[in-house]
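Asker: Sharing a sequence plus its predicted fold:
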Amino acid sequence: MVGKVKRDTLSLNLKKLEESPGGYLMHVAQKWEREVDNVLDGFDTTCTQIELLSCLVKLMKEGNPVTQKDIAEYLRRDKNTVSEVMRSMEKKGYITRSVSENDMRAKYILLTDKGYDLLEKAVSEIVRMDERFFTDYNENHELRKLLEKYL
């Protein structure tokens, strides 16, 4: 049987977690992601796919070939997860993947016209949703400033 002191300590720690900014941040992020998922329901895509495609576009602007590894490192995501999502997006025709001539393990990623169209439409809808979700410009600016300290 667990003693009263251990139960009191657990209860106190649970209360601290409940009041932690991290707990609030997690709940807000989950709520925001549910809203994004609702927007993406009609697009045959996921929040993760949009995140990876957006990263691909950003990295492509630098002018260098983009690999799955580049995307995984930039987003701090597991490379196997990125590979799996990329395989799914390739099947849908959003990207093409080709093997590097110098390194057979490296896969170069290119955005297709279909992928670009999807990203353009989906991001436009996500931005509209985001503006409804976070309505106050001054609060948003302050929130971003506060959150940047933890990245």
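Answerer: Received the coordinates, thanks. Residues are numbered from 1 along each chain as shown.

Asker: use CA for all of it now, contacts and neighbours both
Answerer: Noted.

Asker: can you tell me how far the residue nearest to the spatial centre of the chain sits from residue 17?
Answerer: The centroid of the chain falls nearest to residue 51 when counting by C-alpha atoms, centre = their mean (4.7 Å). For residue 51, the distance to residue 17 equals 29 Å [C-alpha to C-alpha, to the nearest Å].

Asker: same question, residue 132
Answerer: Following C-alpha to C-alpha, the distance that separates residue 132 from residue 17 is 29 Å.

Asker: before we go on, here's another structure to hold up against the first:
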Amino acid sequence: MVLGPGGLNADLDLATGAFTGDLVLPPTSGKFTVLGFLPVESKVEFAPVGKTTGTLSAGSVRSNSKVTIKLPSITVFGIPISSDAACGTSTPASIDLVSGPGFDPLTGGRLSGTYTIPALTGCGLFNDLVSGLTAGPDNAIELTLTPKTA
């Protein structure tokens, strides 16, 4: 999943390279197929749980964020199978992000990682089906951070 403009407002301790901050991930949509032919589409939202923590060391950023993932709208063949705003992960997902070498907080850069989507709850009549199709490991995420403007 590639996300558009996101943000990480962080307080960096220059002496240690440690930071804490607030990660903002924009809403997006996901498209996939089930059984190789059933088109499924979902709106995807991320709600932060606590602060993002990490380090900036030797030109590389490493961070960890916890988020609840919400799927407020899911369709199969364009037919809604869940439209409950409460549809989301039963526990927060843990997202680890890392930059390539040479990351400069004054100019920004790209962060990427993978995460596991926990089981879903609150997705209506088809909760177990939806959870079975979406929960699991190896979900990719990429962000481009830019410096905050005044």
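Answerer: Yep, it's here. All values derive from a computational prediction rather than experimental measurement.

Asker: Just give the TM-score of the two.
Answerer: In this superposition the chains share a TM-score of 0.23, using TM-score structural alignment, normalised by the length of structure 2; 52 aligned residues with a C-alpha RMSD of 4.2 Å.

Asker: what's whatever helix or strand the residue nearest to the centre of structure 1 lives in packed up against?
Answerer: For residue 51 of structure 1, the host element (DSSP states H and E) is helix 47-60. Using 3 or more C-alpha pairs under 8 Å, 6 or more residues apart in numbering; DSSP states H and E, the elements in contact with helix 47-60 of structure 1 are helix 21-40, strand 66-67, helix 68-75, helix 79-92, strand 107-111, helix 113-133.

Asker: Show me the contact partners of the fourth one.
Answerer: In other words, helix 79-92 of structure 1. For helix 79-92 of structure 1, contacts defined as C-alpha atoms under 8 Å, 6 or more residues apart in numbering pick out 48-49, 52, 68-69, 71-73, 95-97.

Asker: got it, and the third one?
Answerer: By C-alpha under 8 Å, 6+ apart, the residues outside helix 68-75 of structure 1 that reach it are 52, 55-56, 59, 78-79, 82-83, 86, 106-109.

Asker: Narrow those residues to just the buried residues.
Answerer: 52, 55-56, 59, 79, 82-83, 86, 106-109 (16 or more other C-alpha atoms under 10 Å).

Asker: Including distance to residue 141 of structure 1, could the residues you listed go into a markdown table?
Answerer: Listed next are those as a markdown table, based on distance: C-alpha to C-alpha, whole Å:
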| residue | distance to residue 141 of structure 1 |
| --- | --- |
| 52 | 25 |
| 55 | 23 |
| 56 | 26 |
| 59 | 25 |
| 79 | 32 |
| 82 | 31 |
| 83 | 34 |
| 86 | 33 |
| 106 | 39 |
| 107 | 38 |
| 108 | 36 |
| 109 | 34 |
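
Asker: Now flag whichever of these is closest to residue 118 of structure 1.
Answerer: Closest approach between these and residue 118 of structure 1, by C-alpha to C-alpha: residue 52, at 12.6 Å.

Asker: what separates the closest one from residue 123 of structure 1, distance-wise?
Answerer: According to C-alpha to C-alpha, residue 52 of structure 1 and residue 123 of structure 1 sit 12 Å apart.

Asker: Can you list the neighbours in contact with the host helix or strand of residue 47 of structure 2?
Answerer: Assessed by DSSP H and E, residue 47 of structure 2 sits inside strand 38-48. Contacts with strand 38-48 of structure 2, where a contact means C-alpha under 8 Å, 6+ apart, come from 22-34, 65-78.

Asker: and if we set it to 7 Å?
Answerer: Contacting residues not belonging to strand 38-48 of structure 2 are listed as 23, 25, 27-33, 66-77 [C-alpha atoms under 7 Å, 6 or more residues apart in numbering].

Asker: Quick one, which of those residues are buried?
Answerer: Buried members of the contacts of strand 38-48 of structure 2, scored by 16+ other C-alpha under 10 Å, are 23, 25, 27, 66-76.

Asker: In a markdown table: the residues you listed, plus distance to residue 138 of structure 2 and secondary structure.
Answerer: Below are these laid out as a markdown table (distance: C-alpha to C-alpha, whole Å; DSSP: H, G, I helix; E, B strand; the rest coil):
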| residue | distance to residue 138 of structure 2 | secondary structure |
| --- | --- | --- |
| 23 | 20 | strand |
| 25 | 18 | coil |
| 27 | 19 | coil |
| 66 | 16 | strand |
| 67 | 16 | strand |
| 68 | 17 | strand |
| 69 | 15 | strand |
| 70 | 18 | strand |
| 71 | 18 | strand |
| 72 | 22 | strand |
| 73 | 22 | strand |
| 74 | 21 | strand |
| 75 | 23 | strand |
| 76 | 23 | strand |
